[in-house]
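Enquirer: please find the sequence and the predicted model below.
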Amino acid sequence: MIEITAVAASPEAAAKLANETAAEAISVVPRVLNGGAKPIARLAVIKSAAVPSSPTTPNTRRVLVLAVAAGLLGGVALAVVRFALDTRIRRAEDLRGGGFTVLGVIAHTSRRHRHESDPLRHELLDGQYRALRVAVRQRQTQARSILVAPVASPAGGTRTAAGLAMAYAHAQQHTLLIDVSERNHDTRSSVGATADALDARSVLSAAIVPTIHPLLDMLACGALGEPQADALASPQFAELIRDLTTNYDQIVVYAPPLATSSDAMVVATAVNATLVTVDAGRDDAKAVTRATESLTSAGAAPLGVVLTVSGSRRSAGTRGGTRKSSKAAILATLLGVE
């Protein structure tokens, strides 16, 4: 059986070409096979070609399958390349693999459910901060002043500092939380003016305010005048820390990110220990390495790193139509302010 397939620009032309070829083959093929002798084979048309109702090419189903397969393979290849080039820290294992000492992993409560019973206050009393306090004590028993400094993203730094300070207070230690992240960055203040500011003990005493815990007080730069605010990030900060340790069992200092400010570097040399907070999914390994190496070169090698995992990438929710930043919400909770 011989099957004839014809390809043409139109279905009518293809059917006509196939039928004409079949008719010509009936007389030509026997002569060719027998060399002009008496024919020993005879051809007959079993079924004439009909006008096709659809084109044979392109094969839409096959093209679609191939396109889907190519898209899937391309997507997988792109995902693999993107994963290989993505150096952001996502798990504690990423930090340990880079040689960093992980003191704790803090999973922050999502702020999406603000109608629930004070989730932030519950978070600050959570056991994960107590575990962090124990880890710090095991690493350095005499760390009475601790700096909490984020790498680049400040999202988890404020919560970690507030939660750690609350953990110390909950352990019956009179604790002071110092926020130097919003000082006046005017560098025109002289060292003499800074020293004079540190001597204004009455100003500092008035700036220290109680919080929701009777053993936890807070000192924020925003409550001080310009010279005093600059003093908190000056070399004279060490003198202030020594004076404050006579009244407090534990001091926790929160500084701006290491990647954007030199304040944390100055403060780190004045305290007993430094904790570097790494925001999962935002801070990358290179930034963490630069931050820790900078602290080490300044003579203030960090005690370890804390990985903070946020339950929500959005800022704090709205209340009464006014948006509150994460830091403002935390400080308001500590002070018992609605």
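Expert: Arrived safely.

Enquirer: please make it C-alpha for all contacts and neighbour counts, starting now.
Expert: OK.

Enquirer: which strand or helix spans residue 141?
Expert: Assigned by DSSP states H and E, residue 141 belongs to no helix or strand.

Enquirer: any idea how far it is from residue 35?
Expert: Residue 141 is 109 Å from residue 35, where distance means CA to CA, to the nearest Å.

Enquirer: could you do residue 331 as well?
Expert: Taken as CA to CA, the span from residue 331 to residue 35 is 105 Å.

Enquirer: between the two, who's got more neighbours?
Expert: A count of neighbours by other CA atoms under 10 Å puts residue 331 above the other of residue 331 and residue 35, at 18 against 9.

Enquirer: distance of that one from residue 91?
Expert: 28 Å.

Enquirer: distance-wise, check residue 244 relative to residue 237.
Expert: Noted for residue 244: a distance of 11 Å to residue 237, by CA to CA.

Enquirer: who's more crowded, the two?
Expert: Per other CA under 10 Å, whichever of residue 244 and residue 237 has more neighbours is residue 237, with 22 against 15.

Enquirer: dropping in the other structure now:
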Amino acid sequence: MTEHLTEADAGNPRRRPVADVLSVVRRNWWILLCSALLVGVIGLAFSVVQSSEYRSSATLYVTSGSDPNTQSAYQGSQAAQQRVASYVKLVTSDAIVMEALRDGSINLSMDEARERLTASAAPDTVLVTIGATDTDPERARALATAVAEAMTRYIETLEQPSGGGDSLAKLTVVSFASPAEKVAPRVLRNAGLSVLLGFFLGMLIVYLRERFDTVVRTAANVPSVVGSPVLASVPQEPMLRGGGTINFAAGATSGAAESYRRLRTNLAFSNVDKPPRVVLVASACPGEGKTTTALNLAASLADSGDRVVIVDGDLRRPEVAKRTGRQPAVGLTNYLRGDAKMEDLVQASDFPNLDVLTSGELPPNPAELLASDRAAAGIRELAGSYDYVVVDSPPILPVTDAAVTARSVDGVLLVVRAGSTKQPDLVDAVEMLRAANVSILGLIMNDVQSGNAGYRYSGYASTEEIAAVVKPTSSPATSATSPPVLAGGKQGEPSLGSALNSTGSGR
């Protein structure tokens, strides 16, 4: 499968839902953990401070007496079962509770006693279970015993025929009130349920966060109204986050290096009839990695054998000179003012095929200079001397510089930082470019988590990969006798920092 197809597949909506869910969980694991721990601690604390409760229960057996209408033992059993439901209701009646409190000398009010009492009957049986719960285990046992005895006496009187004789039904205590057992709080159970509840609460928070989150995190989050393909997803790498440039000539095989090679390939396929040769690299807002992308795209194009010049078109906060160790005092603004020819301003390097045109002195009116006919002529002049011209520009939304410069190029590559760029900002930037009748070649996603960066060449990377990345220089101007140092590099290997260390002809 070709490189330009693999990246499209990475953002295909046919991605497995399970993989998407796992990606969301992996991204928000801290919310789930914090929610589960917080609710778990609250549940544990509540259980610890809660008063202990004890329960005692007694069991009674219902029998049917000498009912003259009873024709068989079976009918007697049926009559007893029919009475059971009524007896359960009587347990908390005024007559029973009052008698139990009086005879058992229990210091509780009628309402308090009712709250502590429960009664139940097993289906299809004649057994009634009376339970009493209290913070005092002895009082719980005494209450259960007193209610059971009151029930036996009350039912015997209640079932007495009006004409005298034996009771039609009676209750017999078959299991006296047991020693009260602790039933609450169940600390471990409550803590476990609280953790589980906290986890589900965290899942709800994550769902709502994802549902209303406007941040672009993967290619699938790119709004459909943008209508531009994601040409490359560059995975997170510490050196790139620090503004470094990959040394493709050293055979870098990291995931980021392969992503920029994929970008190089996809750029050639973006317009088969007329491949773009002059490319503007922009982003919606500051801090999304446009300069890093422009430098690495230029380096990857130069590594393929094409002659490339990178132009610092950011006349407000230029970065190219600082990151490449070039002299920032002379550059694009000198040409725009007519102070020098373009060929005298481009700084050559020992790095194969790659030259640099810095911004020059910062002007008070950058947008007017970039919109001038001389700026367009200068870009055309560079296009006639190089296979590729890569222009780094200011962000699109804060200023109009990128929009006016884009009119002089073949197309724009729009840089998006995963987890930072907001969808409304991206949509606004695209609409602004379209309003200027600018061709958008595609999107590049920076800082993508490795699981969302498309295909990776796992297993091919080595320790030499570290030597293939250049640290940005700390000084905006580096002299020709003090080249920037390649982090971990081998002696004699060319790097972008050391290569862009001498000035010379535009070629």
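Expert: Yep, it's here. Given the structure is predicted, the values throughout are model-derived calculations rather than measurements.

Enquirer: TM-score for these two?
Expert: Once superposed, the chains reach a TM-score of 0.75 (TM-score structural alignment, normalised by the length of structure 1), with 311 aligned residues with a CA RMSD of 3.9 Å.

Enquirer: give the residues shared as contacts by residue 244 and residue 237 of structure 1.
Expert: Common neighbours of residue 244 of structure 1 and residue 237 are not found (criterion: CA atoms under 8 Å, 6 or more residues apart in numbering).

Enquirer: off-centre distance for stretch 277-296 of structure 1?
Expert: Distance of stretch 277-296 of structure 1 from its chain centroid, counting by CA atoms, centre = their mean, to the nearest Å, is 12 Å.

Enquirer: so which bit of structure 2 is it matched to?
Expert: Aligning stretch 277-296 of structure 1 against structure 2 (TM-score structural alignment) gives residues 415-434.

Enquirer: give me the buried positions along the matching stretch.
Expert: Within stretch 415-434 of structure 2, the residues that count as buried by 16 or more other CA atoms under 10 Å are 415-423, 425-427, 429-430, 432-433.

Enquirer: repeat for stretch 372-385 of structure 2
Expert: 375, 376, 378, 379, 380, 382, 383.

Enquirer: save the residues you listed as a markdown table, and put in secondary structure and distance to residue 133 of structure 2 too.
Expert: Below are the buried residues of stretch 372-385 of structure 2 laid out as a markdown table (DSSP: H, G, I helix; E, B strand; the rest coil; distance: CA to CA, whole Å):
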| residue | secondary structure | distance to residue 133 of structure 2 |
| --- | --- | --- |
| 375 | helix | 89 |
| 376 | helix | 89 |
| 378 | helix | 91 |
| 379 | helix | 89 |
| 380 | helix | 91 |
| 382 | helix | 91 |
| 383 | helix | 90 |
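
Enquirer: what would those residues look like in JSON lines with distance to residue 246 of structure 2?
Expert: Below are the buried residues of stretch 372-385 of structure 2 laid out as JSON lines (distance: CA to CA, whole Å):
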{"residue": "375", "distance to residue 246 of structure 2": "29"}
{"residue": "376", "distance to residue 246 of structure 2": "30"}
{"residue": "378", "distance to residue 246 of structure 2": "28"}
{"residue": "379", "distance to residue 246 of structure 2": "26"}
{"residue": "380", "distance to residue 246 of structure 2": "28"}
{"residue": "382", "distance to residue 246 of structure 2": "24"}
{"residue": "383", "distance to residue 246 of structure 2": "24"}
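
Enquirer: run through the helices of the stretch 201-338 of structure 1 in chain order.
Expert: 201-207, 226-231, 237-244, 263-268, 285-297, 326-335 (DSSP state H, counting those that start in this stretch).

Enquirer: out of the ones you listed, flag the one nearest residue 310 of structure 1.
Expert: Between residue 310 of structure 1 and those, the tightest spacing by CA to CA is seen for helix 326-335, at 11.1 Å.

Enquirer: so what does that closest one touch, helix or strand wise?
Expert: helix 119-124, helix 155-170 (3 or more CA pairs under 8 Å, 6 or more residues apart in numbering; DSSP states H and E).

Enquirer: and stretch 38-57 of structure 1, how far from the chain's centre?
Expert: 68 Å.

Enquirer: give me the buried stretch members for that stretch, please.
Expert: residue 49.

Enquirer: before we move on, the earlier item: can you redo the helices of the stretch 201-338 of structure 1 as a markdown table with distance to residue 106 of structure 1?
Expert: Formatted as a markdown table, those follow (distance: least, CA to CA, whole Å):
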| stretch | distance to residue 106 of structure 1 |
| --- | --- |
| helix 201-207 | 29 |
| helix 226-231 | 30 |
| helix 237-244 | 27 |
| helix 263-268 | 21 |
| helix 285-297 | 17 |
| helix 326-335 | 15 |
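
Enquirer: out of those helices, flag the one nearest residue 64 of structure 1.
Expert: Closest among the helices of the stretch 201-338 of structure 1, once you apply CA to CA, is helix 285-297, at 41.6 Å.

Enquirer: average distance between the closest one and structure 2?
Expert: On superposition with structure 2, the mean distance recorded for helix 285-297 of structure 1 (mean CA distance after the TM-score superposition for structure 1) is 1.2 Å.

Enquirer: what about the strands in the stretch 51-200 of structure 2?
Expert: 53-64, 117-121, 127-134, 169-175, 181-184 (DSSP state E, counting those that start in this stretch).

Enquirer: show me what residue 202 of structure 2 lines up with in structure 1.
Expert: Per TM-score structural alignment, residue 202 of structure 2 is aligned with residue 75.

Enquirer: okay, stretch 85-102 of structure 2 sits on what stretch of structure 1?
Expert: Using TM-score structural alignment, none of the residues of structure 1 align to stretch 85-102 of structure 2.

Enquirer: so which bits of that stretch are buried?
Expert: Buried, per 16+ other CA under 10 Å, within stretch 85-102 of structure 2: 85, 87, 88, 90, 91, 92, 96, 97, 98, 99, 100, 101.

Enquirer: in contact with the nearest residue in space to the first one that is not next to it in sequence, which residues?
Expert: Leaving out its chain neighbours, the residue that sits closest to residue 85 of structure 2 by CA to CA, 6 or more residues apart in numbering is residue 121, at 7.3 Å. Residue 121 of structure 2 makes contact with 84, 85, 88, 127, 128, 129 under the criterion CA under 8 Å, 6+ apart.

Enquirer: try it again with 10 Å
Expert: 59, 60, 81, 84, 85, 87, 88, 127, 128, 129, 130 (CA atoms under 10 Å, 6 or more residues apart in numbering).

Enquirer: same question, residue 85 of structure 1
Expert: Contacts of residue 85 of structure 1 by CA under 10 Å, 6+ apart are residue 79.
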